[in-house]
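Visitor: Sequence first, predicted model second:
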Amino acid sequence: MNVSAVDSLLAQMRATASLAQGGAAPSSHSNPSAAAPDFSTLLKHSVDQIAQSQSQADFLTQQFTSGSSNVSLSDAMMAMQKATITLQTGIQIRNKVVTAYTDIMNMQV
């Protein structure tokens, strides 16, 4: 998951929390939906990115274990670590989204 997607997601969550607390929506000179993709697009892109990194790690690991001379141990290990970090980042973001959703749902109107 790239940093700009996380920043955009956090900005949307902050704006939603501000509106839920009775604050004003953040002002912007342009249409916010034109500037940033919607939540479902970000979520799908993030899940696809996690799946792609997992697939690449699996492929490189399989190539290395089968004795392919094109893939070194360091390539396979780096791909596996990158996939692990991507997955852990996705899990942490999911946890933050669930926490924010729970906080918003528990707010008194």
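Guide: Structure received.
Visitor: okay, CA-based contacts and neighbour counts for the rest of this
Guide: Fine.
Visitor: Tell me the buried residues in the helix or strand that contains Lys82?
Guide: Assessed by DSSP states H and E, Lys82 sits inside helix 73-106. The neighbour-count check on helix 73-106 (16 or more other Cα atoms under 10 Å) flags 76, 79-80, 82-84, 86-87, 89-90, 93, 100, 104 as buried.
Visitor: Put this next to the previous one:
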Amino acid sequence: MTDISSILSQIRAHEMRMGAMGRDAAPAKAIDPSLLNPGAQRPGEVGRSEAPGFMETLNKAIDGVSGAQNHAGAMQKAFEMGDPNADLARVMVAMQQSQVAFRATVEVRNRMVQAYQDVMNMPV
């Protein structure tokens, strides 16, 4: 029981320190206005370029996944051919990274298709 009360008192002390430090700063849950309108210029900013569009961002993400898969395939082939620079650990990490990137891309695609279907099924 004393361990729990000790942990609770440490948490409270930490919260009080963080509260004292953050009084002069903006609230932690404040929304950054640039997130609401990414293309807008902030006050005092001159000549800021426009934020990339959705299609450009999506294409970059797909190209990144493709690059990760190509890199993992090349490392796997080099390992199979006996290249001393391609050790098993690096090959496995590259393969796992490409697999995670592919799964994330498939999940994004599934959610986009679901959102499209939801919009199409809305009554007019």
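Guide: Okay, I see it. The structure displayed is predicted, hence computed values, not measured ones.
Visitor: Could I get the TM-score for this pair?
Guide: Superposed pair, TM-score by TM-score structural alignment, normalised by the length of structure 1: 0.68. Supporting alignment: 83 aligned residues with a Cα RMSD of 2.3 Å.
Visitor: one step back: how about CSV for the buried residues of helix 73-106 of structure 1, with distance to Pro37 of structure 1 added?
Guide: Formatted as CSV, the buried residues of helix 73-106 of structure 1 follow (distance: Cα to Cα, whole Å):
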residue, distance to Pro37 of structure 1
Ala76, 33
Ala79, 28
Met80, 29
Lys82, 25
Ala83, 24
Thr84, 26
Thr86, 20
Leu87, 22
Thr89, 20
Gly90, 18
Ile93, 17
Ala100, 20
Ile104, 22
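Visitor: re the thing from before, over in structure 2, find the residue span the helix holding Lys82 of structure 1 aligns onto.
Guide: Aligning helix 73-106 of structure 1 against structure 2 (TM-score structural alignment) gives residues 88-121.
Visitor: Does His29 of structure 1 fall in a helix, a strand, or a coil region?
Guide: State at His29 of structure 1, reduced to three classes by DSSP: H, G, I helix; E, B strand; the rest coil: coil.
Visitor: oh, I was asking about Ser69 of structure 1
Guide: Ser69 of structure 1 ends up coil, using three-state DSSP.
Visitor: State the distance from it to Gln54 of structure 1.
Guide: 21 Å (Cα to Cα, to the nearest Å).
Visitor: The two - which one has more neighbours?
Guide: Gln54 (19 against 8; other Cα atoms under 10 Å).
Visitor: That one corresponds to which position in structure 2?
Guide: Aligned partner of Gln54 of structure 1 by TM-score structural alignment: Gln69.
Visitor: wait, what's in contact with that match?
Guide: Shown in contact with Gln69 of structure 2 (Cα atoms under 8 Å, 6 or more residues apart in numbering): 95, 98-99.
Visitor: Buried residues in the strand or helix carrying it, which are they?
Guide: Element membership for Gln69 of structure 2, per DSSP H and E: helix 54-80. Within helix 54-80 of structure 2, the residues that count as buried by 16+ other Cα under 10 Å are 65, 68-69, 71-73, 75-76, 78-79.
Visitor: how much does it stray from structure 1?
Guide: Comparing helix 54-80 of structure 2 with its match in structure 1 after superposition yields a mean distance of 0.7 Å (mean Cα distance after the TM-score superposition for structure 1).
Visitor: quick one: the residue nearest the centre of structure 2 and Met95 of structure 2, what's the gap?
Guide: Computing the C-alpha centroid of structure 2 and ranking residues by Cα atoms, centre = their mean puts Ala104 first, at 10.2 Å. Distance from Ala104 of structure 2 to Met95 of structure 2, counting by Cα to Cα: 14 Å.
Visitor: now swap in Met16 of structure 2 and tell me
Guide: 45 Å.
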